[in-house]
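A.B. asks: no letters, just coordinates:
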């Protein structure tokens, strides 16, 4: 019944009738998704957390969502319709929604907005993200240990700091355990396009990659690796456990539920305020999925130890000595990167080949 109510509310929203479908005494929470709730990755996990909000609050909330919303003008239209439909809180869950979120929020100062992975705030706009790069460190360690060809492929989405951080973190930790490792990067220019992602994976495999990392949202790279037969992969944003124990040997899981519940509660309590949240393994916003037995026991133990050191703060994923790609010094021995540099990262570390696209 709850799923039916949500779908009906979503349909009503799309036709401008959302307000009539919702009880006036409920806190109304909307979600704008860049992909499909069935993508098996990024949007799937956001939607799982939306359902967790419903389960936690029961009849005190009404949630709606609109999926497959392109980043750009259409996102502004969807957000505007949500605001007009009486929503109290709106989560906009993709980097490219940043400017539309700010624009719509300015027109609806009484509505609270939460934007994922961005950096622009307003009195009624918070930002939140996860330290995905911590999970990339663990993946890089496993990848560096398990590659036989010493070629690791990386399917990147867009050249934004979040993705560049992930590439750098994975490379640093692969290189630490395997000095001969080489990264080959393909920029797909999409968050979710199974055909493009599959093509990218196949191209990397043809170039000799026997490990594929991805910062895109579908399971298509997993399927391509399974077909190849001797390539390992890692789940992105979600466990992607349908492909475990091989080729998917572990994963980064985004757990947004505690944050969504807390922010919804703050709206209910009248304590909501604009904040910037950037959490990682320590809070459980980033989880490391099961490391399967396809990973040798000693490598698995090392990866778990790395995860735990990132969690308790005894180790930072970006710890010097580290140089930038051009050979200039970035971090001295023992020095760690500050959040400001990481948040705006626009460079590769030394050893990564190729250039970061300009757009």
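C.D. replies: Perfect, thanks for sending it. Only a predicted model underlies this, so the values are computations on that prediction, with no experimental measurement involved.
A.B. asks: can we go C-alpha only for contacts and neighbour counts from here?
C.D. replies: OK.
A.B. asks: buried residues, stretch 351-359. List them.
C.D. replies: Using 16 or more other CA atoms under 10 Å as the test for burial, stretch 351-359 gives 351, 352.
A.B. asks: now stretch 170-186
C.D. replies: Residues 170-175, 178, 181-186 are the ones in stretch 170-186 that count as buried (16+ other CA under 10 Å).
A.B. asks: show me which pair in those is furthest apart.
C.D. replies: 178 and 186 (21.5 Å; CA to CA).
A.B. asks: sorry, back to before: now, the buried residues of stretch 170-186 that are in strands?
C.D. replies: Judged by DSSP state E, the subset of those located in strands is 182, 183, 184, 185, 186.
A.B. asks: excluding covalently adjacent residues, which one is nearest to the first one?
C.D. replies: This means residue 182. Setting aside the residues directly before and after it, residue 182 is nearest to residue 151 in space (CA to CA, 6 or more residues apart in numbering), at 4.9 Å.
A.B. asks: included below, for side-by-side comparison, is a second structure:
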């Protein structure tokens, strides 16, 4: 189970590394990106974090990145190449990078690896993720307030727990405002495929969805909504540049502080493997960047609920929760444990679709 940022030391093993030895040379830090670097999206947020590391630590570090690296053999090749070329800290922010990272780490015990969205650790591999679902719940509230049809569309990448958490939290957020709201789900089995993302968005709008959400890496869903005069929830980063009229709000991921903290730990010799799972409270997830069509009252409502999540008084996965097959999942008043959330394999009532096997 992931711990919050303050508990890294408690979650870590006793395996420790010496202080970065070459005092006169910068620490080489590598970043591997699963999609092309664009102006907005998943990769953009990690690039912003890289730039934050460089700005904070200056000449003490030298950061580099490799973009558009497919999960699987390509990822192993690139991660191994970074380790072989003197990078002593490597960030691998994609779920499918987890196993390749672990494999390379065995061959380079003096290199530290950060598996971002992975969950397995090793003596020189740490894991980190964010509670994206907290932002999804908040965006669902806004979507329900803005929707005229009560029907939203959701373009989803792969059916892993992280994505299911987001779909379910979004649906529960909508239903906290409109108990009859429906969310239609389309699975792509891809993280970055702008053509397929656009086609899915168009199909969902043809089926009556007037607000779209997505868990993919490009801006294609946003531009489709802009083109059709519909609304959409930006994901990963602010996307008003490409969808100035369509954007309701943005659910953003803020990695800069965490990446800087982990890099500084390598420099001072305090780095330890462990697990981090931070959300709104820790500043890793934020909603805002409201579009011009969103009334002030809706903005204030969403931001108030964001404060409630930060304070721990609002937990998105609180019962009663029923799945979309009618099976009771959680009793009234109960809150899901982190272990249950991390192992999520179902869609809640109101989410139309099936979980691919």
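C.D. replies: Here it is on my side, so go on. Every value quoted in this text rests on a predicted model; they were computed, and no experiment measured them.
A.B. asks: what TM-score comes out when they're superposed?
C.D. replies: Here the superposed chains carry a TM-score of 0.91, computed using TM-score structural alignment, normalised by the length of structure 2; 336 aligned residues with a CA RMSD of 1.5 Å.
A.B. asks: the residue nearest to residue 182 of structure 1 and residue 209 touch, don't they?
C.D. replies: Yes. Assessed by CA atoms under 8 Å, residue 151 of structure 1 is found in contact with residue 209 at 4.6 Å.
A.B. asks: please say which of those two ends up with more neighbours.
C.D. replies: residue 209 (25 against 22; other CA atoms under 10 Å).
A.B. asks: thought the more buried one was touching residue 148?
C.D. replies: No. Checked against CA under 8 Å, the pair residue 209 of structure 1 and residue 148 is beyond contact range at 9.1 Å.
A.B. asks: mind listing the strands for the stretch 1-150 of structure 2?
C.D. replies: Ranges of strands within the stretch 1-150 of structure 2 are 27-32, 61-66, 89-93, 112-116, 125-130, based on DSSP state E, counting those that start in this stretch.
A.B. asks: that older thread, OK, contacts around the residue nearest to residue 182 of structure 1?
C.D. replies: Going by CA atoms under 8 Å, 6 or more residues apart in numbering, residue 151 of structure 1 touches 181, 182, 183, 184, 208, 209, 210, 211.
A.B. asks: residue contacts, the third one?
C.D. replies: Taking CA under 8 Å, 6+ apart as the criterion, residue 183 of structure 1 is in contact with 151, 152, 153, 154, 171, 352, 353.
A.B. asks: again with the second one
C.D. replies: Residues in contact with residue 182 of structure 1, defined by CA under 8 Å, 6+ apart, are 150, 151, 152, 352.
A.B. asks: do the same with the last one
C.D. replies: Counting by CA under 8 Å, 6+ apart, residue 211 of structure 1 makes contact with 143, 147, 151, 152, 153, 231, 232, 233.
A.B. asks: looks like residue 224 of structure 1 contacts residue 202 (just checking).
C.D. replies: Yes. Shown here, residue 224 of structure 1 and residue 202 form a contact pair, counting by CA under 8 Å, at 6.4 Å.
A.B. asks: all the helices of the stretch 201-350 of structure 1, residue numbers only.
C.D. replies: For the stretch 201-350 of structure 1, applying DSSP state H, counting those that start in this stretch gives helices covering 220-228, 257-269, 297-312, 339-343.
A.B. asks: which other residues reach the shortest one?
C.D. replies: So the one you mean is helix 339-343 of structure 1. 161, 162, 165.
A.B. asks: ok, the third one next?
C.D. replies: Contacting residues not belonging to helix 297-312 of structure 1 are listed as 134-135, 138, 141-142, 145, 280-283, 288, 291, 315-317 [CA under 8 Å, 6+ apart].
A.B. asks: if we can go back for a sec, save the contacts of helix 339-343 of structure 1 as CSV, and put in neighbour count, distance to residue 257 of structure 1 and secondary structure too.
C.D. replies: Putting the contacts of helix 339-343 of structure 1 into CSV (neighbours: other CA atoms under 10 Å; distance: CA to CA, whole Å; DSSP: H, G, I helix; E, B strand; the rest coil) gives the following:
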residue, neighbour count, distance to residue 257 of structure 1, secondary structure
161, 17, 24, helix
162, 23, 21, helix
165, 26, 24, helix
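A.B. asks: quick check, nearest of those residues to residue 7 of structure 1?
C.D. replies: Nearest member of the contacts of helix 339-343 of structure 1 to residue 7 of structure 1, counting by CA to CA, is residue 162, at 31.9 Å.
A.B. asks: what's the closest non-adjacent residue to that closest one?
C.D. replies: residue 343 (7.4 Å).
A.B. asks: that neighbour pairs with which position in structure 2?
C.D. replies: Using TM-score structural alignment, the partner of residue 343 of structure 1 in structure 2 is residue 342.
A.B. asks: picking up where we left off before, now, which of the contacts of residue 182 of structure 1 sits nearest residue 338 of structure 1?
C.D. replies: residue 352 (21.3 Å).
A.B. asks: how about that closest one, what does it touch?
C.D. replies: Counting by CA under 8 Å, 6+ apart, residue 352 of structure 1 touches 171, 182, 183, 325.
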